[in-house]
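1. Sharing a sequence plus its predicted fold:
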Amino acid sequence: MHPQTLRQYDREGLVTPTRTRGGGRRYTDEDIERLREVQRLSQEEGVNLAGIRRILELEEETRQLRGQVDDLRDDLRRTRAAADRVFAAGPGGIVALAKGRRPQRRPVSTALVVWRPGSRD
């Protein structure tokens, strides 16, 4: 890519490279990907620089929104999982159960206990 083109893209805000102490531009791998996309849109698609800027802004906004949607889906899954639990009093105290389930009962004892009145002291 011609240095003048790089300067123009920098001036237009399409890419923001870091600078050396001497003012030279340093491009990251992400910057280079972005420059290639700008060049493709300009040369192959015939989009002007204002259009390219808008396309890049919309792509970034879309990326952010997709991240928010993913976060919301995770929150919804956790909320639904929590809503599927019911709390009940079981033999050992309060227990969490799935909807429609009952706490297990303690087995009824069949032991025979004989009580004999004794003398009171």
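-> Perfect, thanks for sending it.

2. make it CA atoms for all contacts and neighbour counts henceforth
-> Fine.

3. And the residue nearest the centre of the protein?
-> D71 (3.6 Å; C-alpha atoms, centre = their mean).

4. Helix, strand, or coil at it?
-> What DSSP: H, G, I helix; E, B strand; the rest coil gives for D71 is helix.

5. Second structure for comparison follows:
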Amino acid sequence: MDGVDENSPLFAIAVAAELAGMHPQTLRQYDRLGLVRPTRTAGKSRRYSMRDVVQLREIARLSSEGVSLEGIARILQLENQVAQLSARVRELEGALADELLNRPGRRVFAAGVEGEVISLKHGTRTQRRTELMIWTPRPDTDR
């Protein structure tokens, strides 16, 4: 199914309530409290996404553990903020990687003595080793 993802508003309130294991009136209350924000149709009926159903299940779990509705609202707010910030970080990491790869001369590196990769700034060179090692055979003591 093209165009359908976890945020697509698919379920009427009765179906979403059944999927979440709740009464439809509970879903209406959670909507009024802002715990879940279903999409509205032109006729003002609620449509819930799979993400909304998962969130309703999480609300039920937290409630059964004794967390108040205010506490649940704060937890959900913080989880949503973390998800948004994580998405933004991934977006910025991608943009940075693209920028670094597309700049000419920015992918400069050299191999070290042990075979390790050494990153270099653009326009710099590695330091060459200039030591000289002299090898002299040991005299045979058996002759």
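-> Looks like it came in fine. Not measured: the values here are computed from a predicted model.

6. picking that back up, residue in the second structure paired with the residue nearest to the centre of the first structure?
-> For D71 of the first structure, the aligned position in the second structure is occupied by E91, per TM-score structural alignment.

7. Quick one: residues contacting the nearest residue in space to N48 of the first structure that is not next to it in sequence.
-> Distance criterion C-alpha to C-alpha, 6 or more residues apart in numbering; nearest residue to N48 of the first structure, sequence neighbours excluded, is S42 at 6.2 Å. Taking C-alpha atoms under 8 Å, 6 or more residues apart in numbering, we find S42 of the first structure in contact with N48, L49, I52.

8. swap in F87 of the first structure?
-> I94, V95, A96, L97.

9. If we only consider the residues you listed, which is nearest to T16 of the first structure?
-> A96 (54.0 Å; C-alpha to C-alpha).

10. Kindly indicate whether that closest one is helix, strand or coil.
-> With three-state DSSP as the basis, A96 of the first structure sits in strand.

11. can you pull out the strands in the first structure?
-> 18-19, 25-26, 85-90, 93-98 (DSSP state E).

12. Let me have these in a markdown table, extended by distance to R78 of the first structure.
-> A markdown table is the format used below for the strands of the first structure (distance: least, C-alpha to C-alpha, whole Å):
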| stretch | distance to R78 of the first structure |
| --- | --- |
| strand 18-19 | 41 |
| strand 25-26 | 44 |
| strand 85-90 | 11 |
| strand 93-98 | 14 |
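
13. Which of these sits closest to R66 of the first structure?
-> Nearest to R66 of the first structure, of all the strands of the first structure, is strand 18-19, at 27.9 Å by C-alpha to C-alpha.
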